[in-house]
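Colleague: quick check, what structure comes out for this input:
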Amino acid sequence: MGSSARQGVAAWAITAACLIVFMGIGVVDPILPEIGHQLGATPTQVELLFTTYLGVMAVMTLFAGNIGTRLGRRRVALLGLALIAVFALACGLSGSIPALAVFRGGWGLGSALFTPTALVLLLALIGHAEKAIMRYEAAIGLGMSMGPLLGGVLGSHGWRFPFLGAAALMLLALAAVAVFVRVPEKREPVRPVGDVFRAYRHPAFLAVGITGLLYYFGFFLLLGYTPLFLHLSTLGLGLTFFGWGLLLGLGSTLLAERLLHRVRASRIVIGALAGLTLLFVLLGFAPLASGVKIALVVLSGTLFGLMNALLTTLSVEVSHMPRATATSAYNFLRWLGAAAAPVTSGVVAERLGAPVPYAFGAVAVALAVLLMALAARPIDAARSSDPHVH
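Modeller: Sure thing, here's the model as predicted:
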């Protein structure tokens, strides 16, 4: 097998592992109400399963780049997959919300090591930044669609089964990366963690990062809180978010690729964020039938997928920093926003009423629209000056 063919196989192995890892995020979605019912947990306690996962991811992404430099990208990817498999199994065997929250935090540690490393590996294996990012986002979209479906099907037999199924799939991903991925490790200097924060000195990159923080607050509010809001069966939730995830993948690949070559990136982001602001208002406060709200959730996957691809692309292209540093800096902010959303939605719903979390989502995304409108010119200028764009 030639060198280019080996690289192609390695890139597909990383892609498949990304898909499986992101299945692990969505697999919890359909079983949240059942976990709450079986373990006698409040909405806030149930949402901790997302918040601990995402909070650990946010903090650990600051160190993932340096860990990858010290140990090698491949080793870190394998370590991340192994940790996910172990903690997914632990979740399936646990019997209380505190234990589940702790084990989900461990799962987040594994994901924090794997996900930024996987993007750096794909960028190295594929070479073309935009193609690598589209591949990465397509894997995320498919994973986020298949995860809820797996959770819905297995969860209809008991809430433990989706965790056990996820652990088995992670072991398959671990085996695929161990066998097929052989990447020459370049000797790179270990950069201080402060380099991540220096990336924020670039105004265009800081604007993209804060937009990501606000946007992912909305993203994970919808993903984490909506299962408690819709009052569907486990399988019904699985099917709903399966459809949402399919459109997420479509938006992050075909739609994003076509629009990026026709329209300025900042304009697409502003339009998509404005659409999501309206979505949150309609979901929470419009007098719509439940079937219409389910359809809105599914269709929103297109805008969410488009935003995922656009912000990831912009974070790489406007930073003028090494890609590993830019990836860590962007991921820290986006996972920070993501971690705040689930537990905030639980507290707000308990104290102010079930629809009110969507008002918080609408405000967060509307602030992102304002920020992107103010920063549009420097962002487009920074992107056009990046040699990798052309």
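Colleague: contacts and neighbour counts: CA atoms only from here.
Modeller: Will do.
Colleague: buried residues, stretch 121-133. List them.
Modeller: Leu121, Leu122, Leu123, Ala124, Leu125, Ile126, Ala129, Glu130, Lys131, Ala132, Ile133 (16 or more other C-alpha atoms under 10 Å).
Colleague: which two from the residues you listed end up farthest apart in space?
Modeller: Leu121 and Glu130 (13.8 Å; C-alpha to C-alpha).
Colleague: here's the other one to compare against:
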Amino acid sequence: MTVHHGAEEHASSPFKQPKAVWAVAFACVISFMGIGLVDPILPALSSKLHASPSQVELLFTSYLVVTAVMMLVTGWVSSRIGAKKTLIAGLMLIVVFAALAGTANSIDGIVYFRAGWGLGNALFIATSLAVIVGSATGGFNGAIILYETALGVGIALGPLLGGELGSISRRGPFFGVAVLMAIALVATVFLLPKTPKPQRRESITEPLKALRHRALATTSGVGLLYNWGFFTVLGYSPFLMQPISPQQLGLVFCAWGVLVAVFAVWGAPWLKARFGTARTLYGNFVLMAADLAVIAIWWDSKPTVIVAVIVAGTFIGVNNTLVTTAVMSIAPVERPVASATYGFVRFIGGGLAPFVASKLVASDGNATVPFLLGAGTVLAAGLLLSTVHGALARADAGASVQPELDELDRVEREDEAEVSAGIGNES
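Modeller: I've put the predicted structure just below:
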């Protein structure tokens, strides 16, 4: 196991990048727009398609659960056809299924097409993070900041676009993403150089096997728990703000997304430098839980919910950057494998939370229980994180444990030699 020290992390600005990196980052922005795109039109979809809130929340569940499960095969695919072809395949699937979702005449049709959209999203998200980390200048931390900037900008613009296009037609947001993703596809084809196939073909079971490593399993569990709180806010709070127009909902979530971006790019690094990763996240989880508790208590006060939702962007921005950095820094596996494993676990929480919230509200008649549950999962994330405090402190000190390919090859050769020796002894 090789220990890398962090001199490279302070090399240059994360925003001075080659064209290829910007092409992938632009595609990331559009991809992440798809997460919050449907937020402003959730109540309208419920009304126009005569669907219950729990049926509408399946738009998140089908999209994110399929994204999560398919994260397990992204490394297997990209290690055989290369990163560029994997990105292109993911983008093409998103274009096709986003357009098909726009043509659907029922909530079930949109849910199914969102699942296909999630397949493309999985191929794209896991591979894009690996490409940005591998190609960006400014070191590993700079690459993560750039990736989280794309996430924040996409999450901010998605609801704004969804609200504007949704005010014209419920089909508008889906067709809008299809067009923008087509532009991102063209940019990726022409601006991203051909990427060589990895020297080692990844096994399809590697992301699951990686969960045997305590550090990765723990930080992935942290991601699942805080994403439960995150997507309870993102997925169900639009129903608490009614009656307001899609444009107004879009503005609320745009303001939320701006705070996600600002605190992901500037707030998280500043807090990390001042307090360290672990202490920053402990405090952040407590504050985020308190914010969710405010919604739980005053769920029937529209102004309170709007303010609390916007403020939540602060905590989510810090979480996104620092938890992603922590996963990539302390996971004792290759970064593409760590990315796929982490994505698989955390998106399960994001996919299930809105659906569970809608079911709890339907049975209880108010939103107290689902948002208190979200607050509880966020607090649990902080408690779970404390079990890898030492590893986070070592990563902050400038050392990240990552296996080198040549060392992996050496270990495999040693294993083969041991097996051969055992067979020879038996004979």
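Colleague: one step back: Pro387 of the first structure: which of the buried residues of stretch 121-133 of the first structure is nearest?
Modeller: Comparing these against Pro387 of the first structure with C-alpha to C-alpha places Ala129 closest, at 10.5 Å.
Colleague: give me the number of residues near whatever residue of the first structure lines up with Phe315 of the second structure?
Modeller: By TM-score structural alignment, Phe315 of the second structure lines up with Leu303 in the first structure. Residues lying near Leu303 of the first structure (other C-alpha atoms under 10 Å) number 23.
Colleague: ok, Leu278 of the first structure next?
Modeller: 13.
Colleague: kindly report the same for the one 10 residues further on.
Modeller: Other residues near Leu288 of the first structure number 11, with proximity taken as other C-alpha under 10 Å.
Colleague: setting aside sequence neighbours, what's the nearest residue to it?
Modeller: Leu282 (7.9 Å; C-alpha to C-alpha, 6 or more residues apart in numbering).
Colleague: please report the distance of the residue opposite Leu91 of the second structure in the first structure once aligned from Pro162 of the first structure.
Modeller: With TM-score structural alignment as the criterion, the equivalent of Leu91 of the second structure in the first structure is Leu81. For Leu81 of the first structure, the distance to Pro162 of the first structure equals 17 Å [C-alpha to C-alpha, to the nearest Å].
Colleague: tell me the counterpart of Gly152 of the first structure in the second structure.
Modeller: Matched to the second structure by TM-score structural alignment, Gly152 of the first structure sits across from Gly163.
Colleague: its match contacts Pro40, correct?
Modeller: Yes. In this structure, Gly163 of the second structure is within contact of Pro40 by C-alpha atoms under 8 Å, at 5.2 Å.
Colleague: residues shared between the contacts of these two?
Modeller: Residues touching both Gly163 of the second structure and Pro40 comprise Pro246, Gln247, Gln248, Leu249, Gly250, with contact defined as C-alpha atoms under 8 Å, 6 or more residues apart in numbering.
Colleague: out of these, who's nearest Val179 of the second structure?
Modeller: Nearest to Val179 of the second structure out of those is Gly250 (C-alpha to C-alpha; 19.4 Å).
Colleague: number of nearby residues for the closest one?
Modeller: Look at Gly250 of the second structure: counted by other C-alpha under 10 Å, it has 28 neighbours.
Colleague: touching, Ala178 of the first structure and Leu78? I think so.
Modeller: Yes. Judged on C-alpha under 8 Å, Ala178 of the first structure makes contact with Leu78 at a distance of 7.0 Å.
Colleague: neighbour count for those two, which is higher?
Modeller: More neighbours surround Leu78 than the other of Ala178 of the first structure and Leu78, with 20 against 16 (other C-alpha under 10 Å).
Colleague: which stretches of the stretch 201-350 of the first structure form helices?
Modeller: Taking DSSP state H, counting those that start in this stretch as the criterion, the stretch 201-350 of the first structure carries its helices at 203-230, 234-250, 256-260, 265-285, 290-317, 323-352.
Colleague: nearest to Ser156 of the first structure, out of the ones you listed?
Modeller: Between Ser156 of the first structure and the helices of the stretch 201-350 of the first structure, the shortest gap by C-alpha to C-alpha is with helix 234-250, which sits at 5.8 Å.
Colleague: counterpart of the closest one in the second structure, which residues?
Modeller: Helix 234-250 of the first structure corresponds to residues 246-262 in the second structure, going by TM-score structural alignment.
Colleague: and the matching stretch, how far from the first structure on average?
Modeller: Following the fit onto the first structure, the mean deviation recorded for stretch 246-262 of the second structure is 0.5 Å by mean C-alpha distance after the TM-score superposition for the first structure.
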